[in-house]
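> please find the sequence and the predicted model below.
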Amino acid sequence: MIHVITSRNRHLYEGELTQHFRVRYDIYVRDRQWLALDRPVPLEIDQFDTLDAIYLLSIDKGKLLGGSRLIPSMQPHLLSEVFPYLAPRGVPRRADVFEWTRIFVAKDQRGANGAAGTAKAAGGRALGEVLCGIFEFALDEGISAISAVGEMWWTPRFLEMGWKVEPLGLPTQIEGEWCNAFLFKVDDEVLANTRKCFGIEGSVLTRRGLRQPVVHHLDT
């Protein structure tokens, strides 16, 4: 199941969150060599891991299989603070737009095809559950779109999964990798397409503790 962790219930997940930051360190610092994120303690925590961050973690019998992070676009986030030049027409910033970052799948849950394979082959069911969890959560919470910065090799995977994607600019090389900013529409069709791609039926989300809306719409 995909556990939803917010500022209201993170005290119930202290061990899982620490494990998640440790796995992120292994993936992004040790494996991918994002050395700007290196710290004396082997936990990958950046400036956007605030109380506004929402974590969607795949946990099975205490084992972390994968996860991702959502940040409200009205708050400082990766696209607005680090890569605004990837969206020359303007960074989407609305209450119902969140940014998606730091997706990962534990090494023993991945397929063998890496970036060259399909989404299903490369990430397996663990990836599918995390992605379905993102859209299921977004639909539950009134989020209409999700922004992201990603490598261009993700593009055929987005199409394979039936996502509705809008590039926010032209591809740009970042540390030797062609990247772009994207905006993804959130609707029932996209969730259904993602479930079909990975062979997932029904809800993958579970929630513990207090719950509050993450999108606050102003009355008009």
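Nice, I can see it. As the structure is a prediction and not an experimental result, all values here were calculated from the model. Numbering: from 1, shown residues only.
> switch to C-alpha atoms for all contacts and neighbour counts from now on
Will do.
> what about the helices in the protein?
Secondary structure of the chain (DSSP state H): helices at 14-24, 78-81, 119-141, 155-160, 188-198.
> please identify the most buried of those.
Ranked by mean neighbour count, the helices of the chain are led by helix 119-141 with a mean of 22 (mean count of other Cα atoms under 10 Å).
> check contacts around residue 206.
With Cα atoms under 8 Å, 6 or more residues apart in numbering as the criterion, the residues that contact residue 206 are 1, 2, 3, 4.
> gap between it and residue 137?
Separation of residue 206 from residue 137 (Cα to Cα, to the nearest Å): 10 Å.
> with residue 81 instead?
Counting by Cα to Cα, the gap from residue 81 to residue 137 is 25 Å.
> swap in residue 153?
From residue 153 to residue 137 the distance is 25 Å (Cα to Cα).
> can you count the residues close to the closest residue to residue 72 other than its chain neighbours?
Leaving aside its chain neighbours, residue 72 sits nearest to residue 98 (4.4 Å; criterion: Cα to Cα, 6 or more residues apart in numbering). Residue 98 has 29 neighbours, counted by other Cα atoms under 10 Å.
> pretty sure residue 98 sits against residue 145.
Yes: at 6.8 Å, residue 98 and residue 145 qualify as touching, with contact defined as Cα atoms under 8 Å.
> just to check, residue 149 is in contact with residue 79?
Yes: assessed by Cα under 8 Å, residue 149 is found in contact with residue 79 at 6.8 Å.
> quick check: neighbours shared by these two?
Joint contacts of residue 149 and residue 79 (Cα under 8 Å, 6+ apart) are residue 181.
> quick revisit: if I pick the residue nearest to residue 72, what's in contact with it?
70, 71, 72, 73, 143, 145, 146, 147.
> put this next to the previous one:
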Amino acid sequence: MIIVIDAINKHLFSDLLDEMFLLRGRVFGERLGWEVTIENGREIDQFDAMDPLYLLGLDEDGEVISCVRTLQTTGPHMLSDVFSSILDGEPPIRSSRIWESTRFCVDTARLTRDGSASAIARATSELMIATLETSRDAGITDIITVIDPVMNRVLKRSDNAPYDYVGSVTPMGKVSALAALLDCTDERIERVRAFAGISGRVLATEEEVLALRAAARMRNGQGNHDRKASLPEPAAVLAAAHAPASLQLSAG
């Protein structure tokens, strides 16, 4: 289940955004060792103040397990203002039809608690599909994304290989970084869907996510017991969000 959060609906999902910043802190600050600012465990930078568009992946309890941030390239963005060394002196790409995708990460620690690597592959593929579909539907033709070599291999394995690269591979913390280009075409989306075995929709509505979160709070004793009967069961919410998507994914 993927929820799209932007300037219009972020007031409804401030708790999810907080979970996202904590996840980014764990991944980019602790695991990857990137030179990012961490405060109270949260990784937040100047671009988060620009009302970007976020896509957040949620598990069956409505908790954040993956995330990505997108920004227009016509204004300030990471490749032009932070990772410009990748460009080797070349000017950054700027177009109203190209979005920058950054801070793509998956909570691998949480998803492997049951010992299943397929959960990571599915969460990654769902987030890729949702990002491409959301971009395509907004009239975006291409995504430029700053990734590390591991993510580059993940993209290739999931039949989502970049069609081109910009600049060069540059050291960044414990890993290296590079800028890749992905077209937001139906063909690319179908390739990723076929790889992951996902045939249904991956994007959830605001109502579905709010109901899922409310149901989770009820189970944890944080909600009003009197409202419980009026809320859909989490399984029903997930079924509606993913139907008729297959629940099986082979880790390629």
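Cool, the structure landed. No experiment lies behind these values; they were computed from the predicted model shown.
> TM-score of the superposed pair?
The TM-score (TM-score structural alignment, normalised by the length of the first structure) is 0.82; 202 aligned residues with a Cα RMSD of 2.4 Å.
> looking at the first structure, name the residue matched to residue 212 of the second structure.
Using TM-score structural alignment as the criterion, residue 212 of the second structure maps onto no position in the first structure.
> which SSE is residue 212 of the second structure in?
Secondary structure from DSSP states H and E places residue 212 of the second structure in helix 206-219.
> who wins for most neighbours among the contacts of residue 206 of the first structure?
Ranked by the number of neighbours (other Cα under 10 Å), the contacts of residue 206 of the first structure place residue 2 first, at 27 neighbours.
> so how far is residue 204 of the first structure from it?
Applying Cα to Cα to residue 2 of the first structure and residue 204 of the first structure gives a distance of 6 Å.
> need the residues touching each of those two.
129, 133.
> contacting residues around residue 15 of the second structure?
Contact partners of residue 15 of the second structure, counting by Cα under 8 Å, 6+ apart, are absent.
> show me what it lines up with in the first structure.
In the first structure, the residue paired with residue 15 of the second structure is residue 15, using TM-score structural alignment.
> in contact with the closest residue to residue 213 of the second structure other than its chain neighbours, which residues are there?
Using Cα to Cα, 6+ apart and skipping residues adjacent in sequence, the residue nearest residue 213 of the second structure is residue 62, 5.3 Å away. Taking Cα under 8 Å, 6+ apart as the criterion, residue 62 of the second structure is in contact with 209, 212, 213, 216.
> my guess is the last one contacts residue 59, does it?
Spelled out, that is residue 216 of the second structure. No: assessed by Cα under 8 Å, residue 216 of the second structure is found out of contact with residue 59, at 10.9 Å.
> who's in contact with whichever residue in the second structure pairs up with residue 193 of the first structure?
Correspondence of residue 193 of the first structure to the second structure, assessed by TM-score structural alignment: residue 191. Residues in contact with residue 191 of the second structure (Cα under 8 Å, 6+ apart) are 159, 160.
> distance check, residue 191 of the second structure against residue 139 of the second structure.
Relative to residue 139 of the second structure, and taking Cα to Cα, residue 191 of the second structure is found at 20 Å.
> next: residue 236 of the second structure.
32 Å.
> again with residue 162 of the second structure
As judged by Cα to Cα, residue 162 of the second structure and residue 139 of the second structure stand 19 Å apart.
> how about residue 133 of the second structure?
10 Å.
> one more: residue 126 of the second structure?
When distance is defined by Cα to Cα, residue 126 of the second structure is 20 Å away from residue 139 of the second structure.
> was I right to think residue 94 of the second structure contacts residue 74?
Yes: at 5.0 Å, residue 94 of the second structure and residue 74 qualify as touching, with contact defined as Cα under 8 Å.
> residue 152 of the second structure matches what in the first structure?
Match for residue 152 of the second structure (TM-score structural alignment): residue 155.
> wait, residue 79 of the first structure touches residue 148, no?
Yes: between residue 79 of the first structure and residue 148 there is a contact under Cα under 8 Å: 7.3 Å.
> what is in contact with those two at once?
Residues touching both residue 79 of the first structure and residue 148 (Cα under 8 Å, 6+ apart) are 99, 181.
> next one: the helix holding residue 212 of the second structure to chain centre, how far?
On the basis of Cα atoms, centre = their mean, to the nearest Å, helix 206-219 of the second structure sits 20 Å off its chain's mean C-alpha point.
> tilt between that helix and helix 14-24?
80 degrees (axes from the mean of the first three to the mean of the last three Cα atoms, to 10 degrees).
> the helix or strand following helix 206-219 of the second structure corresponds to what range in the first structure?
Using DSSP H and E, the helix or strand that follows helix 206-219 of the second structure in sequence is helix 234-242. Per TM-score structural alignment, helix 234-242 of the second structure has no counterpart in the first structure.
> quick check: buried residues in helix 234-242 of the second structure?
234, 237, 238, 240, 241, 242 (16 or more other Cα atoms under 10 Å).
> surely the fifth one touches residue 201?
This points to residue 241 of the second structure. Yes: in this structure, residue 241 of the second structure is within contact of residue 201 by Cα under 8 Å, at 6.8 Å.
> so what sits against both of the two?
Common neighbours of residue 241 of the second structure and residue 201 (Cα under 8 Å, 6+ apart) do not exist.
> still on that earlier bit, for residue 175 of the first structure, which of the helices of the first structure is the nearest?
Between residue 175 of the first structure and the helices of the first structure, the tightest spacing by Cα to Cα is seen for helix 78-81, at 15.9 Å.
> so where is the closest one in the second structure?
Going by TM-score structural alignment: helix 78-81 of the first structure matches residues 78-81.
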